[in-house]
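Student: Pasting a predicted model and its sequence here:
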Amino acid sequence: MVKANDPIVALPFEIHLGHVYIKGQVNDGRPINVVFDTGAAANLASEAVAEEIGLTVSGEQTVLGASGPVTIKRSTNNDLMLGDDLKLKNQTFLVMNLDHLGDEDYPLDAVIGANVLNRYTVEMDFEKGLINLFTRNNFPAPEGYEAHKISLVPFNVPKIDASLLLEDGEVITGPYLVDTGAALALRINSPTVREKELVDKVTPNYKYTSKALGNEATDYIGRLKTYEVLGQKFDAVPMRMATVRNGVSGRSDINGILGLEILKRFNTIYDYKKQVMYIKRNSLFDQPYRENKSGLKFKKEDGALTVVNVIATSSGEKAGIKLGDIIVSVDGQKGMTHDECVAYLSNAKGTVKLKIMRNGKAIDISLKPASLI
C-alpha cells in the first residue's frame, strides 16, 4: 500500500479465467462483474447485461481489436459505480457479446480501463487483491518501487520496451502494450513473427485458435528462452506467436502484448499524468506460469464443464476426449469451477482419472497431463 496518499477508494479484486474481476454497478442495475483491463481503451458492456439493465443504444463505433476492426453498438450518458462511494458519470459503453470471456461461475459483464486510468493514479496490489485509486495531482514517487517511463501513443494503453532472447542468441527488442486484460504471459505480433521467423525458431510449438474481441485468432504457442522487461528477466516463458494480419496484433509498430501472467508478479502503480509505471516485485514473482497441459479448453455450461476445444497431439486428444464431452469428476472431485479444473490438471504429477458424459453415457478416461512445449 502506498502510504504517502490515502486512496479515494479501495476496490477488492479476484483473478478468475485469467482476468482481474471487481464489483461495479451501471446506472441503477444490479451489482455486476467488471474486469479491470489496462488494455481497454474504452468501456465495454455485455449484450446480456445491457439488455437486462436497459442501456440505451445511441449509435455505433468501430474499434481496433487484437485481431481486427469491430463495429460495436454504443450507449452514452451512463453512471458507473465503483465500490460504495465512487460514481463516474457520463460514461460511454460499447455493447458487445462478451460470453467467450466469462462463464457461469464467473460471468463477465463489463470491462473498464482507460476511463479510470485517465482520471486517477491506480495501484494494483496483487498480494492483497486491491485496486487503489488516488488523486492525480502531485502524486509522490512511492518508496520501494522502481519507476519506468511509459508511452500512451497510439491507443491510450501503456507501452514499454522489452527484449526477446532466442535459443540461438538472437535478441529482438521493441515496444509492448501493457495489458492486464490479456490472459497470457506474452503475445508477439504477426509482423515480428514473420520477419524474425519465430515459428521456425521457437520450437516445439502448437497451433491454438481462440476468440479475441469479435474475431477468431490463431496463434502458435511455444516457450521463449528469456524475456527481459521492466528491469527483470523471465526464463522459459510460454509465448504466443500471432498470425493475424489485422488488428492490434497485426501492427508492425508494436512487437507484442505483455499480459497478466507476467504483470501479476509485480505490485504496480500507473500514473498516466506523468506517464510513469512504478513496479515492485511481489510474492507471486516465482509462481509457475499457467499452462494448458491437458490440451483441453472448457466452458461452464448448464452447471457442467463442457469441452469446447481439444488441441491436436495433446494428452487430452491422446486420451480420447472429444468436443462436447462433459466433465463429471476429476479424480473423484465433482463440481469443479473452470479455474479449479485447469489448475488441478496443470499441477498433476501423474495420471488423472476423469469421468465424463458423452451422448448420455458415462465413460471413464485416464489422462496424463504433459506440456506441449
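Tutor: It's in.

Student: Please count neighbours and contacts with C-alpha atoms only from this point.
Tutor: Noted.

Student: who's in contact with the residue lying closest to Ile262 once chain neighbours are set aside?
Tutor: Excluding the flanking residues, the one nearest Ile262 by C-alpha to C-alpha, 6 or more residues apart in numbering is Ala185, at 5.3 Å. The contact partners of Ala185, by C-alpha atoms under 8 Å, 6 or more residues apart in numbering, come to Val237, Pro238, Met239, Leu258, Gly259, Leu260, Glu261, Ile262, Tyr289.

Student: OK, contacts around the third one?
Tutor: Residues in contact with Met239, defined by C-alpha under 8 Å, 6+ apart, are Ala185, Leu186, Arg187, Ile188, Ile221, Gly222, Arg223, Leu224.

Student: if you set the cut-off to 7 Å instead, what comes out?
Tutor: By C-alpha atoms under 7 Å, 6 or more residues apart in numbering, the contact set of Met239 is Ala185, Leu186, Arg187, Ile221, Gly222, Arg223, Leu224.

Student: Helices along the stretch 151-300 of the chain, start to end?
Tutor: 190-195, 198-201, 260-263 (DSSP state H, counting those that start in this stretch).

Student: Out of the ones you listed, which is the most enclosed?
Tutor: When you average the neighbours per residue for each of those (mean count of other C-alpha atoms under 10 Å), helix 260-263 leads with a mean of 22.

Student: Measure how far that one is from the centre of its chain, please.
Tutor: 8 Å (C-alpha atoms, centre = their mean, to the nearest Å).

Student: what's around Thr209, how many residues?
Tutor: For Thr209, the count of nearby residues is 12 (other C-alpha atoms under 10 Å).

Student: and what of the one 5 residues further on?
Tutor: The burial count assigned to Gly214 is 19, neighbours taken as other C-alpha under 10 Å.

Student: Tell me how far it lies from Ala42.
Tutor: Gly214 sits 15 Å away from Ala42, going by C-alpha to C-alpha, to the nearest Å.

Student: this is the other structure I want to compare:
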Amino acid sequence: MNNLIVFPIEVNGKELNFILDSGVGATILFNINTKDSLQLNNVKKIKLKGLGSEEAIDAILSKNNRFSFKNIVSQNQNLYVVFDDSFDLSSKLGLTIHGIIGYEILKDFVIKINYNLKKVTFYKPESYNYKKCKKCETFNLELYKLKPYINIGAKLDPLTNEITPVKLLIDSGGSDAMWLFENTHPNIVVPKKFFIDFLGEGLSGTIHGKRAFIKGLVLGKFELRNPTVSFPDSISIANALQFKSRNGSIGASILKRFIVIFDYKNEIITLRKGTSFKEPFRYNMSGIELAYNGKLLVKEQDYSNIVLSNKEEGVMKSSVVLNYNYKYTFKPTYKIFKLREGSPAYRAGLQENDIVIKINGKYTYNLKLEEIVEKFYQKENKKIKLVIERNGKDYEYQFELENMLK
C-alpha cells in the first residue's frame, strides 16, 4: 500500500505488522490495544518528538524485548510505545499497522528490496557477495542518529541543467517522492507553480506544505525527470532541521523505481533500475484523503449453494432456475478525513467526514482502500462520480481530476 513495505514480526511471542521505515532510528509501536495482549519488559515513561506542528507526546520505552521474523531472532531489543490515537496509520492504509521499524533490523542484514515483485530478502552481511553489475550504481551512506543519508543532485532551475548537490534522508516509510527544505541551500526555492497540500501525519501532528514539480533528480548515472516534490512548512520539520546539512528526503515513490540494496555494515546503498523507472510521477489530483471508517453489515446474495435446474418431470426446459439465499457480511467503509481547499472535490461540494458509498458506479465496500485512492492519481480530466453519505442521507457528486501544476 502506498509503496510501503509491511511485514510481520513477533514481539515477545506476539505477531505484529510493521512498516520497514529507514527514516526512523528507533522501533515504535503505536496501535496496541487490550486484545493484542503484548508483554512489555523494563518500561519507563518518556516524551517523544517527531515531525508535525504539535508538542512532544507521551510514550513508554521498553527494553530487553525479543523480536523474531521467520528464522531470524534478535534479543535485547528496545522499542517505544505511543498511545496517542491521533497517530493512526492503520486507518490511512486500510490494514492493521502496529508499528515502524528501521535501524534495528537494517543494521544486522544486507536487505534487498524488489518493489515490483513485492519481495524483501535478508542476507547475512558476512556471506553476501556483490556481483559485478554494470547497470547498478552504489552510493555511500552517512548514518546520522541511526538514519541513512545520501548525497545526490537535483535539477531545480527549469531553464538550465544546473545540478544542485543535496543531502537527503532515505525514508522508505514515507510514500511521497521527495521533500526539500527551504532555506537549507540558496537554490532550494519553491517553484512558481505549487499548491498547499496535506503531506502526512508525524508523531507530533499533521504536516502541511507546498507541492510542486522539479526538473529532475540525479542519482549517479540515473536521472528521474519531473519528480513531484513537497516543501513542508518549517514548524512541522523543526525536529528534522537539527541536522544542519540535511536538505530533505527521498521516499518510497522514488525508491520503488529501483531494486534497492541496503548495506548498513559497509555504509552503502546500491540501486538498479526497476521496471517502473520511467513511470511518470503523479499526485492526488482530487484533493481527497480517504481513511478506513469501520465496518458495515451488508446483505448479499449467497451463490455458494446455487442449484441449477433445467429439467422438469423428465422433460428438458430451456430456462434455468437459480435457487439462492442471502448472507450478511461485514464490509469496510471509508470516509474523507482530509479535503484540500480549492481542489476539484472541494469545489464540487464534498466535505470532510463524508462517507464514500460508491465511486464511478462501484460500491466502495467491495474495493480495497488502495484501489479507490489509485483512481485519484489517474490522468487529468478523468471524471470521478461519488455517492456519499452525510448525516444519514445519500448525495451524488461529480468532478474532474485537475492538474494544478500546469
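Tutor: The structure has been received and is ready for your questions. Since the structure is predicted, the reported quantities are computational estimates derived from the model, not experimental observations.

Student: Could you get me the TM-score between them?
Tutor: The TM-score (TM-score structural alignment, normalised by the length of structure 1) is 0.87; 354 aligned residues with a C-alpha RMSD of 2.4 Å.

Student: Okay, helices next: where are they in the stretch 1-150 of structure 2?
Tutor: 89-93, 103-106.

Student: hang on, the earlier thing: quick one: which two of the contacts of Ala185 of structure 1 are the most distant?
Tutor: The largest separation in those, counting by C-alpha to C-alpha, is between Leu258 and Tyr289 at 13.6 Å.

Student: Neighbour count for the two, which is higher?
Tutor: Leu258 (28 against 14).

Student: What residue in structure 2 is paired with that one?
Tutor: By TM-score structural alignment, Leu258 of structure 1 lines up with Ile250 in structure 2.

Student: just checking, that match touches Ile170?
Tutor: Yes: between Ile250 of structure 2 and Ile170 there is a contact at 5.3 Å, judged by C-alpha atoms under 7 Å.

Student: which stretches of the stretch 51-200 of structure 2 form strands?
Tutor: 57-69, 72-82, 99-101, 110-114, 119-123, 136-140, 142-144, 147-155, 164-170, 178-180, 195-202 (DSSP state E, counting those that start in this stretch).

Student: Can you name the next helix or strand after the helix ranked longest in structure 1?
Tutor: Identified as the longest helix of structure 1 according to DSSP state H is helix 338-347. Reading on from helix 338-347 of structure 1 to the C-terminus, the next helix or strand found by DSSP states H and E is strand 352-358.

Student: helices and strands around that next one, which ones?
Tutor: If you count contacts as 3 or more C-alpha pairs under 7 Å, 6 or more residues apart in numbering; DSSP states H and E, strand 352-358 of structure 1 packs onto strand 326-330, strand 361-367.

Student: Of those strands, flag the one that's most buried.
Tutor: strand 326-330 (a mean of 21).

Student: Counting by contacts, list what that one packs against.
Tutor: strand 304-310, strand 352-358.

Student: can you name the residues of structure 2 that that strand overlays?
Tutor: Residues 355-359 of structure 2 are where strand 326-330 of structure 1 lands, counting by TM-score structural alignment.

Student: thinking again about what came up before, could I get the strands of the stretch 51-200 of structure 2 in CSV, plus columns for distance to Phe330 of structure 2?
Tutor: Listed next are the strands of the stretch 51-200 of structure 2 as CSV, based on distance: least, C-alpha to C-alpha, whole Å:
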stretch, distance to Phe330 of structure 2
strand 57-69, 31
strand 72-82, 29
strand 99-101, 26
strand 110-114, 34
strand 119-123, 31
strand 136-140, 47
strand 142-144, 46
strand 147-155, 41
strand 164-170, 39
strand 178-180, 38
strand 195-202, 28
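
Student: circling back: mind checking how far the corresponding residue of structure 2 for the residue nearest to Ile262 of structure 1 is from Tyr283 of structure 2?
Tutor: Under the alignment by TM-score structural alignment, Ala185 of structure 1 pairs with Ala177 in structure 2. Ala177 of structure 2 sits 10 Å away from Tyr283 of structure 2, going by C-alpha to C-alpha.

Student: ok, now Gln75 of structure 2?
Tutor: Gln75 of structure 2 sits at a distance of 41 Å from Tyr283 of structure 2 (criterion: C-alpha to C-alpha).

Student: which one of those two has more residues nearby?
Tutor: Tyr283 (18 against 12).

Student: what's the closest non-adjacent residue to Ile53 of structure 1?
Tutor: Per C-alpha to C-alpha, 6+ apart, closest to Ile53 of structure 1 is Gly29, 5.3 Å.

Student: again, but for Gly303 of structure 1
Tutor: Distances taken as C-alpha to C-alpha, 6+ apart place Glu104 nearest to Gly303 of structure 1, at 7.4 Å, with adjacent residues excluded.

Student: what about that neighbour, neighbour count?
Tutor: Glu104 of structure 1: 16 neighbours (other C-alpha under 10 Å).

Student: right, and it touches Phe298 too?
Tutor: No: with contact defined as C-alpha under 7 Å, Glu104 of structure 1 does not count as touching Phe298 (11.6 Å).

Student: wait, what's in contact with the counterpart of Phe18 of structure 2 in structure 1?
Tutor: Residue pairing (TM-score structural alignment): Phe18 of structure 2 is matched to Val34 of structure 1. The contact partners of Val34 of structure 1, taken as C-alpha under 7 Å, 6+ apart, are Tyr21, Ile22, Lys23, Gly24, Leu108, Asp109, Ala110, Val111, Ile112.

Student: between those, which is nearest Asn309 of structure 1?
Tutor: For the contacts of Val34 of structure 1, the nearest to Asn309 of structure 1 is Leu108 (20.3 Å; C-alpha to C-alpha).

Student: residue in structure 2 matching the closest one?
Tutor: With TM-score structural alignment as the criterion, Leu108 of structure 1 matches Ile97.

Student: quick one: that match and Ser286 of structure 2, what's the gap?
Tutor: In terms of C-alpha to C-alpha, Ile97 of structure 2 sits 26 Å off from Ser286 of structure 2.

Student: Kindly report the same for Ile254 of structure 2.
Tutor: In terms of C-alpha to C-alpha, Ile254 of structure 2 sits 22 Å off from Ser286 of structure 2.

Student: Distance of the counterpart of Asn129 of structure 2 in structure 1 relative to Gly39 of structure 1?
Tutor: Matched to structure 1 by TM-score structural alignment, Asn129 of structure 2 sits across from Pro140. Distance, Pro140 of structure 1 to Gly39 of structure 1, using C-alpha to C-alpha: 25 Å.
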